[in-house]
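[1] Have a look; sequence and predicted model below, questions after that.
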Amino acid sequence: MFVNECIESRRGFTFFSPSVFLVASVSRWLYILTCFSGAATAVSTNDLMEQLRLKYQHKPWTETMKLVHFCMDKPLQQPVSNAPDGPLRSCLEKIQRTLNAKSLFSVMNRLESLSKQNGLNAYISPSGTTCYMSSNMFYIEIHLEKDGKVVDVKLAHLGEAPVVCDDLVQHLRMKNYDAFGKILEDLSSLYQTPGNREMKAKGYLALRALEKDIYSMSLLDRMQDVNRITEVLHGKVGHLVPRTGGTPMVIEFYISPYQVLEAELNPGSQVCGTKAVVTVEGTDTLHRLSLSPLLVDSQTGEDSIPAFLPLTDELSMDLSAFFVMKFHQPIPMSSSNIEEIQRLTGIQITGLKAAPLYELIVQSTLEEKCSEGLSTHQSCFFVSLPDCPKHCYFINKGSGKADLAGALVAKIPFSHPKCVPGIIEILRHQVAHNSLISSCVSERHINEDDSELLYFEVVPHKSTSFSVFFLHPMKENLACVAIDVVTSREVQCHLHLHPQDPTLNASDDFIARAVKRCMSVPVVMRAIFRNAAKVKADSQA
């Protein structure tokens, strides 16, 4: 529809209409046309178009595009498509992304363009107020008013009745077409499993059965009126956001105490923790997937382990697919935790690149916290805290120790719902440890002033245990705090001093409670030094 408006044929020559000429300034386009025609004097529009037709009727489109880019002093960003309408379609997509669709006509054009970009078919109803987007597995109905306002959006998967999708409605009403396009992409990805239409539908049924089992597990041992933070940190499958329309199911499984404090200090704010998206993906090997929910009456078996029905031929089948937990950002994980997850699921996590774990944690933290251009190979960082001298942390990455290796994990494959609680616990354990190490990392790797500094060295021992070395506040001997993250909810700490050095008035239990309360090494070290200052003041009194 939009293409028909933007292309006009005159005497056999196809050219851009004024709506397309908005891409460049009028003066630029006049200069280009003059270059094409070779005209040195002013001519009428009809004569100019006739000269253009005669001179360039046998020139290929690629040469025209190159000349246009040259005249606009704009280099080609990508190879010109060999398809005859490729450059025109690309140009139209750029224009539509820039323009703010307000009228019914422009909204329909935008929806048609999004359909084509995601490989979907688009059809406009005879009334012109309904747009249908469809594949052979699902379809979407978008109902609009005459002024272009969205009334509702309905989604129907193969064999299901259409249902209204509030998330799609909100995106379109806010003209957030990028988010709407992402949902279309997610919907299409649900059916990327190998096989014919029937096999793809089976993959969707397996995902739907998994989602029902995960939701049922989220209700196990759940206390009434439990808040979101408690669910995130202690729930069997974390805090669950079920799939709605095209938005996949999300599991939020860890949130740091600092984020919790931020939420408490700002009522109504929604602080986000670490999340995973649950979906299904195609694979080259067969996996036995359930096509119906397996959890038995939402009851747990022995040792609070959920009881599941066996994978019989009536309830399951072999598919070239598996379920995956996908992360928005890859998580640095120790080799031991990766192996534990693989033993639990029985499926190898492919595409991993081994590297020192602490190097991966530092790299990921810097990429998240800092602006672009900062080197991710730093080991020395300066951390500022209120009412405390600045801390300088040197992170020993333990590059030479094989048992300190790890990898960045972007997704975890599995084939049975019983694996989900175990995976969540391992992820919580790893992310809790990572948050402690990342608390020592900052964007400041150069000391900008000459103020007093306290020096610390973080030395890894095992996959989730490390020590923090520092000078005794009242002596010249080294002191050390050993921290072992046993689980996401259990941390053991030990303070080691020279036998002849005075106490720091910080028991192991005090340090462990401080770590669990904040999950921040600098905050814990500040507490230790404050207690030491009180001991020193009392001794001098």
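    Ah, there it is. Residues are numbered from 1 along each chain as shown.

[2] drop to CA atoms for contacts and neighbour counts, all remaining ones
    Fine.

[3] Tell me which residue is most central in the chain.
    Centroid-nearest residue in the chain: residue 328, 2.0 Å away (criterion: C-alpha atoms, centre = their mean).

[4] give the contact list for that residue.
    Residues near residue 328 by C-alpha atoms under 8 Å, 6 or more residues apart in numbering: 275, 276, 410.

[5] and the last one, which of the three is it?
    Residue 410 falls in the strand class when you classify it by DSSP: H, G, I helix; E, B strand; the rest coil.

[6] ok, it - how many residues close by?
    18 (other C-alpha atoms under 10 Å).

[7] how far away is it from residue 329?
    According to C-alpha to C-alpha, to the nearest Å, residue 410 stands 7 Å off from residue 329.

[8] for stretch 461-478, how far is the first residue from the last?
    So stretch 461-478: terminal residues 18 Å apart, C-alpha to C-alpha.

[9] In that stretch, which residues are buried?
    If you call a residue buried by 16 or more other C-alpha atoms under 10 Å, then stretch 461-478 has these buried ones: 461, 463, 464, 465, 466, 467, 468, 469, 470, 472, 473.

[10] now do stretch 153-167
    Buried residues in stretch 153-167 (16+ other C-alpha under 10 Å): 153, 154, 155, 156, 157, 162, 163, 164, 165, 167.

[11] And the first one, how close does it get to residue 130?
    With distances defined as C-alpha to C-alpha, the gap from residue 153 to residue 130 amounts to 10 Å.

[12] Identify the contacts common to those two.
    Common neighbours of residue 153 and residue 130 (C-alpha under 8 Å, 6+ apart) are 141, 142, 143.

[13] And for the longest helix belonging to the chain, what's in contact with it?
    Looking across the chain with DSSP state H, the single longest helix is helix 197-219. With C-alpha under 8 Å, 6+ apart as the test, helix 197-219 has contacts from 136-137, 158, 190-194, 235-240, 242, 249, 279-280, 289-295, 298, 306, 319, 321, 323, 416-417, 420.

[14] Comparison target below:
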Amino acid sequence: MKKTYMSDLYSKYAEKPWSETFQLVRRCMDKTRTDPKPCEPVMRCQQKLNEALNDVFSLTGCITVPTRLGSHRSPTETACYLTADLFYLEVLLLPGGGVQDVKVAQHGEAPESNSALCQLLRMKKFKEFSVKLDDLASLYNIPGDSDTKIKVYASLQHLQKDLLKISNLPRRLIESDVHVDMVLNGRIGNFVPCREGNPMSIQYYIRPSDVLMEMFCPGEGSRGQVAMVVVGASSTTHMLQMESHILTPPQFDSLGFPVFRPMSEVKTESLPAFFLLKLQPPVPTLNSFIQQMNQITDVTPEADLQVEPLFQLIKQLSLTEKTCESMCDEEDSHFHTLPDAELHSYVFGGAEWKCDLWKGALIHAVPFTHPAHVPALLELLRHQSVINALLASCITRHEQQPGLTYELNCEVLPESAFSFSVTFSLLDSDSLAVLLVSVLDCRQVKCRLLMADLVDPSLDDYISRVLTRCMSIPITMRAIRRRIASLRPPAPQFPEPVCALMAEGSPSVAPHSAVETAFHNPKSEEAGAV
């Protein structure tokens, strides 16, 4: 095969860096030639190389705009730097224009490879890369000079040490799954310290459905409720720690929490910032909980909160905006399809949910200034998350449709603070029943069934255990329907001629009959409710 000039050039410089190749090409282009016509293949090759590298540099430069970072190239043009006052990012490039590595150097620390950021750039997921950079930049997102930012970052490091100490304190295991127990019952949930340039994070609540999804389809389940621990700018100054608040060796109170040193004995700095629990996703929160949070931290949120009925906030977060707009404001109707083709209908009365007790706001971040605030704030967020999970379990994208036969028709209404009712009627009964659900705290959900001609002292406890286990109103209502059917006396036996006459006059079996005959054992229902 006849060799070309380009193949010879490639073979000769295959092992050399692009910088030397560029220098050679430039020297060749600058030489005086007797032939005034330029070498077009070399010109096209140089143009393509410059375009490829410029695309990489342009993309990284665009990413810096929303994250308020600077950017520049290395002298050898083999790396791109994204810089801030107290940290920088180094993107190392391969000779072909690909990404070799991404390193993060935080204030006072050596650069460390960040596999997550590197993978996002390699996959050209620039939007996700920008979100990660925004989380990193939020560690220093405060006004002031470099000295002020260094002090705030140092305070954040001391906070991390205290939270890590609290997280590692011994405690009694409640759930059989260690990870789930840490999330739901740990003093500060599942705490992950800052690493690879990622902020501290706390996973503080997870639904049973998320646990099952992760069990059967690893990687596809939701992470549940997570709070990133960052700093936020404040128009007023706050006293932030410059050393640990926890006594050495640690001492404990009656609840097993560490005893904190008095503020007068701890080195602090007055700084224009506070710590933030940045909630992902944001949490619809009742006004009463918001007031309790303000009392715990003594920090008033600087952003004005838009107050709406809690149910509307949960619906907006659960469904797409288009779906929400298509639903009626005064009354929301949803239907659920459960296993065995069982259909439930759930109706929310719009006017009743507008009462002051059940109004709230969508909370994106919770400010605080002391490590002792975190466990108390997380308990409130868990309590609210349980309420939200129960109500959200009744909400679907499917509106009630005429012509369908429902095994259960339910109306969900607010009652007192932290309690609501589910009024329902069974398909084969004309009487109404009411299930009263009270969420006492994040670990106690009490149920009471009000129904005529039904006396079973153990039923309320059974329903409470099922609901606590599955955190789903539809699954619990199915368990109630089956338990009620098992407690009813059997239908009277007719004489044979009457039975034969009835059989002749019945053209078909009712659609729900097959479902009614498939009752589970009550104990197996509770175990399998999730």
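    Perfect, I can see it now. Given the structure is predicted, the values throughout are model-derived calculations rather than measurements.

[15] picking that back up, what about the buried residues of stretch 153-167 of the first structure, which are in helices?
    Those of these lying in helices (DSSP H): residue 167.

[16] Farthest-apart pair in the buried residues of stretch 153-167 of the first structure, please.
    Largest separation among these by C-alpha to C-alpha: 157 and 167, giving 16.3 Å.

[17] Reformat the contacts of residue 328 of the first structure as TSV; add distance to residue 346 of the first structure.
    Output for the contacts of residue 328 of the first structure, formatted as TSV (distance: C-alpha to C-alpha, whole Å):
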residue	distance to residue 346 of the first structure
275	23
276	20
410	18
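
[18] lining up those with the second structure, which overlap?
    Among those, the contacts conserved in the second structure (both residues aligned by TM-score structural alignment, their matches' C-alpha atoms under 8 Å) are 275, 276, 410.

[19] so which strand or helix has the counterpart of the second one in the second structure?
    Meaning residue 276 of the first structure. Aligning on TM-score structural alignment places residue 276 of the first structure opposite residue 227 in the second structure. Element membership for residue 227 of the second structure (DSSP states H and E) is strand 225-241.

[20] the strands in the stretch 101-250 of the first structure, which residues?
    Per DSSP state E, counting those that start in this stretch, the stretch 101-250 of the first structure carries strands over the ranges 121-124, 130-134, 138-144, 150-157, 163-164, 239-241, 249-254.

[21] what's the most buried one of the ones you listed?
    Across those, averaging neighbours per residue (mean count of other C-alpha atoms under 10 Å) puts strand 249-254 on top, at a mean of 23.

[22] Pull up the distance across stretch 107-124 of the second structure, start to finish.
    Taking C-alpha to C-alpha, the first and last residues of stretch 107-124 of the second structure lie 28 Å apart.

[23] start and end residues in the first structure for it, please.
    The aligned range for stretch 107-124 of the second structure is 158-175, by TM-score structural alignment.

[24] Then stretch 371-384 of the second structure?
    Counting by TM-score structural alignment, stretch 371-384 of the second structure corresponds to 417-430 in the first structure.

[25] where exactly do the helices run in the stretch 301-450 of the second structure?
    Using DSSP state H, counting those that start in this stretch, the helices of the stretch 301-450 of the second structure run over 310-318, 321-326, 373-392.

[26] now those helices in JSON lines, with mean neighbour count?
    Shown next, in JSON lines, are the helices of the stretch 301-450 of the second structure (neighbours: other C-alpha atoms under 10 Å):
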{"stretch": "helix 310-318", "mean neighbour count": "20"}
{"stretch": "helix 321-326", "mean neighbour count": "12"}
{"stretch": "helix 373-392", "mean neighbour count": "20"}
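
[27] for those, which one sits closest to residue 292 of the second structure?
    helix 373-392 (8.3 Å).

[28] Can you tell me which helices and strands that closest one packs against?
    strand 200-205, strand 268-286, helix 287-297, helix 310-318, strand 432-441 (3 or more C-alpha pairs under 8 Å, 6 or more residues apart in numbering; DSSP states H and E).

[29] Give the equivalent position in the first structure for residue 141 of the second structure.
    Using TM-score structural alignment, residue 141 of the second structure pairs with residue 192 in the first structure.

[30] State the number of residues packed around the spatially closest residue to that match that is not a sequence neighbour.
    With sequence-adjacent residues excluded and distances taken as C-alpha to C-alpha, 6 or more residues apart in numbering, residue 192 of the first structure is closest to residue 282, at 6.1 Å. Residue 282 of the first structure has 20 neighbours, counted by other C-alpha under 10 Å.

[31] from what I can see residue 282 of the first structure touches residue 324, true?
    No - if you go by C-alpha atoms under 8 Å, residue 282 of the first structure and residue 324 don't touch, sitting 10.1 Å apart.

[32] which ones are touching the nearest residue to residue 242 of the first structure once chain neighbours are set aside?
    Residue nearest to residue 242 of the first structure in three dimensions, not counting chain neighbours: residue 249, with 4.7 Å by C-alpha to C-alpha, 6+ apart. Going by C-alpha under 8 Å, 6+ apart, residue 249 of the first structure touches 211, 240, 241, 242, 243, 277, 278, 279.

[33] could those residues be laid out in JSON lines, adding distance to residue 450 of the first structure?
    Converted to JSON lines, the contacts of residue 249 of the first structure look like this (distance: C-alpha to C-alpha, whole Å):
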{"residue": "211", "distance to residue 450 of the first structure": "56"}
{"residue": "240", "distance to residue 450 of the first structure": "49"}
{"residue": "241", "distance to residue 450 of the first structure": "49"}
{"residue": "242", "distance to residue 450 of the first structure": "53"}
{"residue": "243", "distance to residue 450 of the first structure": "54"}
{"residue": "277", "distance to residue 450 of the first structure": "47"}
{"residue": "278", "distance to residue 450 of the first structure": "50"}
{"residue": "279", "distance to residue 450 of the first structure": "52"}
